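**Q** sequence first, predicted coordinates after that:
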Amino acid sequence: MPATHANESRLLIKGATVLTMDPALGDLTTGDILVVGDRISAVGPELSDPAAEVIDARGMIAIPGLIDTHMHAWQTPLKGLHASGWTFDDYQSRVFCLREHFGVEDIHDATLAGSIEMLDAGVTGVLDFCHNVMSPQHAEAALNAHRATGQRTLWAYGMLGDLDGSPQEDGWRLDHIRALREETGDGGLLRIGMALASIERGSMGRIDKEIGLARELGMRMTLHQNPAGQIRALHEAGLLGPDIVPAHANAADDEELELIAACGGGISFTPECEFGGGRSMTVLNRAHRAGVTPSLGIDTPARVPIDLFAAMRLTFLLMRSVDAFDEREAGRYPLTRRPGIPMVEPRHMLEYATVNAARAIGLGDDLGRLAPGQLADIVLVDPEPYGVALGDPAAHVVLRTQPRDVDTVVVGGTVRKRAGSLTDLDRADAGAATRAVRERIFADAGSAPQGVAR
């Protein structure tokens, strides 16, 4: 645990129900959290510190800050464009085709809007998969937006150029990502990662080159894993590792899941977008059973809102549905409880969005739990005015909480939201940024889609 100093900020959260997500500490029915600087100093009952700012959290539930491990923040102003999408071609023709119309200012404003909305919804950390890096200036604009909001971010530099996968485009991106990595280092709220080019759109040689650079620089990686067999292909090429977070992987077979588990890796699932897009959801249960560490993401705001509580809720229901289907198919109906069935409880979903997600972004030793020495990313959920649910408070968080119930958000020891209001950011700025992007890109594209208000 890092040493603390007298001049560091001090924050004391008093009287909450504390879901530490730490096996050694468990839950505290009524507990306090002392934060010194950017880390948690103590967790327990009846803590005191005369020098600390005090937050009265009586009646609230304290959880680690939520972490989204697969988000395209640049698509925030496109919310709703993919609401009725069905096929990948729908996504290409309605959403991704607009990529070339995003200028540098648009990338900044879109990222700013998405980051503000995430913080407001209790999402203190994000793996922002930016596959719209059309120039070095685009990349720097996105980074500046994250710096302005102060969200804990692993910004994944998108290596995807033209959709034909032209290899000649790689050079400047590889040079730029090296420079950015040297500039940002490996600490602080903003870190640089790499969003690998889609395997189906390029050669394995290209992917090998990208992974080689990322590992040379010590960066985390992520990639879209859509067609079947790609996990196996990475393994056979000697490239698969725990520093790569595949997103989706709905088509992965059991052997591929075992390969991920064997190297200590995880998968980012985006249940609302995957389920809404007609993908197979059995991978959720199979991955959990195989020992893969699942985490969750929103994917694109063009389809669904920025709401990780909803993602946790849907994931729980989907996994219960898969269990029930298997039981019925095996002739075990009416349903009965038996060892391992049902597979998950609501608390597992909170683990996906905190402990597992922290591992996915490379901060598993420092984030995702409310325990001494951990980075102080904390969310307070207020169950009032309707009251907390009976039973496990984690079930209240997963099954009954909405973004509007987020009372307090702390990132790195700094209070970013208090009593339901952002402290140093403005929701109106997010709305204005969204409108500004729409006005610019739809004017550039020729016309706004039907139903879009500029």
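**A** Good, I have the coordinates.

**Q** CA atoms for contacts and neighbours, from now on please.
**A** Noted.

**Q** give the contact list for Gly31.
**A** Lys14, Gly15, Ala16, Thr17, Val18, Val43, Gly44, Pro45, Glu46 (Cα atoms under 8 Å, 6 or more residues apart in numbering).

**Q** put this beside the first:
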Amino acid sequence: MRTLITGGIVVSMDPAVGDLARGDVLIEDGVIVEVAARVDAPDAEVIDATGTIVLPGFVDNHRHSWQTAFRGAGADWTFPEWAAAMHGTVKPHYEPEDVYAGTLLGRLEALHSGVTTMLDWYHVAGSHAHEDAAVAALRDAPGRSIFCLGAGWGTPDPVDADLRRVRAELPGDGLVTMAVGLRGPEDTGMAMLARELELAAELGLRTSLHIASDGTRRPIADLREHNLLRDTTTYVHATGITDEELRMLADADASVSISPDVELKMGFGSPMTGRALAAGLRPTLSVDDVPSVAGDMFSTMRTAFAVQRGLDGGLRSRDLLEFTTVDAARSCGLGERAGSLTPGKDADLILLRADDLTVFPVTDPVATVVSAGHPGLVDTVLVAGRVVKRDGVLVDVDLAALRTRLLESRDRIAKAAGVPLDGTWRPRGDQDR
């Protein structure tokens, strides 16, 4: 149970370990035990990392993978159109099998592109069978996943029983764990939000909450007034939030998840990356949904980087890589287990081809990953020391069968919902989300 990754360019994301122009990583029983220029381990299985960049796997702390079947359908949609399409039109036709297929393919896609940890923000609602299908899909994908159970938008009913039921199935000691997807006070009121936060604390679960402002509201200030800001909550998007409110989040030691591609394309406004940093927050990055944007963290980092540099010239490449590794792992409560190549942490790591013509020659590995990286570079992926992708191919995954299942799911839902799949679908954007 010893594995030696040898001869790669090591980007540890741990200041105490540093970066190595040529380094080795020794893994024992799924845990990193040594990172050094040379490691002597004659009894270990060897993974030759020559010609690769070795770095911690990416962490995406906000993605709705149940929507995978409609990849690309919403590239031209505004936010109201997306809400009308995904929540108002197709979601009512989702069966548990559809949730399973979309979640599994979505999680495998993320893994394929180097996302070793992903928080799956579930808000399909439906039934216990739908929830169980999502959990089963995450368990069938060999990644580290967090099932973030949220009620459907606009659902006013208490979710106590659902949270307790699923929590009993996900005690927190495996690769698939649990979080709570909070509904905003605009959906349920402050009293219900307080109740959900109290239950999450009772169950020992972190929480995630979509939040934004159109400039006329002060949602973070309202939450603080009701004593509802928590250091265990990740606030998603936070577009339109004032600098004062961002400082409130920093004072509460909360996290912010920014989805730059979705926020820009759907009309949310500029991503809050630079303003969050200025307020004392460490931003994290997430994909959000693949009907609208690409599902890899390379694209996400590049958009966030370019936008902020265009605004004020701020940020450096390493900032972006920190947002998607150590900072994101911390936001998921996994700072002691993931996010860096640190002895004692779980061996969640990826090997990127450094000899690929799109990145060769690699002069600065961090800058190369952020400015020119793409999923095609992901050669090898390990989760808890287990190789789940080797030589560019996911291990023990029947992709042909899974592709067939997803296409059948998409076509059935589209037919039931009466929507075309020829690129002409333009949903009405006047429905409540």
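**A** Nice, thanks for sending it over. Remember, it's a predicted structure, so these values are computed and weren't measured experimentally.

**Q** re earlier: can you say which of the contacts of Gly31 of the first structure are buried?
**A** The neighbour count (16 or more other Cα atoms under 10 Å) marks Lys14, Gly15, Ala16, Thr17, Val18, Val43, Gly44 as buried among the contacts of Gly31 of the first structure.

**Q** could you tell me where the helix or strand containing the third one falls in the second structure?
**A** Put plainly, it is Ala16 of the first structure. For Ala16 of the first structure, the host element (DSSP states H and E) is strand 10-19. Aligning strand 10-19 of the first structure against the second structure (TM-score structural alignment) gives residues 2-11.

**Q** average offset between the matching stretch and the first structure?
**A** When the first structure is overlaid, stretch 2-11 of the second structure sits 0.8 Å from its aligned residues on average, using mean Cα distance after the TM-score superposition for the first structure.

**Q** returning to that earlier point: want to throw the buried ones among the contacts of Gly31 of the first structure into CSV with distance to Ser280 of the first structure?
**A** As requested, these are arranged in CSV below (distance: Cα to Cα, whole Å):
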residue, distance to Ser280 of the first structure
Lys14, 44
Gly15, 43
Ala16, 39
Thr17, 37
Val18, 35
Val43, 41
Gly44, 43
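
**Q** what's in contact with stretch 36-43 of the second structure?
**A** Against stretch 36-43 of the second structure from outside (Cα under 8 Å, 6+ apart): Arg2, Leu4, Leu20, Arg22, Gly23, Asp24, Val25, Leu26.

**Q** could you find the closest non-adjacent residue to the third one?
**A** Ranked by Cα to Cα, 6 or more residues apart in numbering and with sequence neighbours excluded, the top spatial neighbour of Leu20 of the second structure is Val10, at 4.9 Å.

**Q** the second structure: matching residues for stretch 210-224 of the first structure?
**A** With TM-score structural alignment as the criterion, stretch 210-224 of the first structure aligns to 196-210.

**Q** ditto for stretch 355-373 of the first structure
**A** Against the second structure, stretch 355-373 of the first structure falls on residues 326-344 (TM-score structural alignment).

**Q** endpoints of the matching stretch, how far apart?
**A** 15 Å (Cα to Cα, to the nearest Å).

**Q** can you tell me what sits against that stretch?
**A** 11-14, 17, 31-35, 55-61, 119, 206, 232, 234, 255, 282-285, 322, 325, 345-349.

**Q** buried set for it?
**A** So, applying 16+ other Cα under 10 Å, buried residues of stretch 326-344 of the second structure: 326-332, 334-335, 337-344.

**Q** contacting residues for whatever residue of the first structure lines up with Ser113 of the second structure?
**A** Using TM-score structural alignment, the partner of Ser113 of the second structure in the first structure is Ala121. Neighbouring residues of Ala121 of the first structure by Cα under 8 Å, 6+ apart: Ile306, Asp307, Leu308, Pro403, Arg404, Val406.

**Q** can you rerun that using 10 Å?
**A** 66, 115, 306-309, 379, 402-409, 417 (Cα atoms under 10 Å, 6 or more residues apart in numbering).

**Q** relative to Ala110 of the second structure, how far out is the residue nearest the centre of the second structure?
**A** Central residue of the second structure (Cα atoms, centre = their mean): Asp60, 2.0 Å from the mean position. The gap separating Asp60 of the second structure from Ala110 of the second structure is 9 Å, by Cα to Cα.

**Q** intersection of neighbour lists for those two?
**A** Counting by Cα under 10 Å, 6+ apart, the residues touching both Asp60 of the second structure and Ala110 are Thr116, Thr117, Met118, Val287, Gly295, Asp296, Met297.

**Q** ok, and the most crowded of these?
**A** Thr116 (31 neighbours; other Cα atoms under 10 Å).

**Q** I'd guessed that one sits against Asn61; true?
**A** No. The criterion here is Cα atoms under 10 Å, and Thr116 of the second structure misses it with Asn61 at 11.0 Å.
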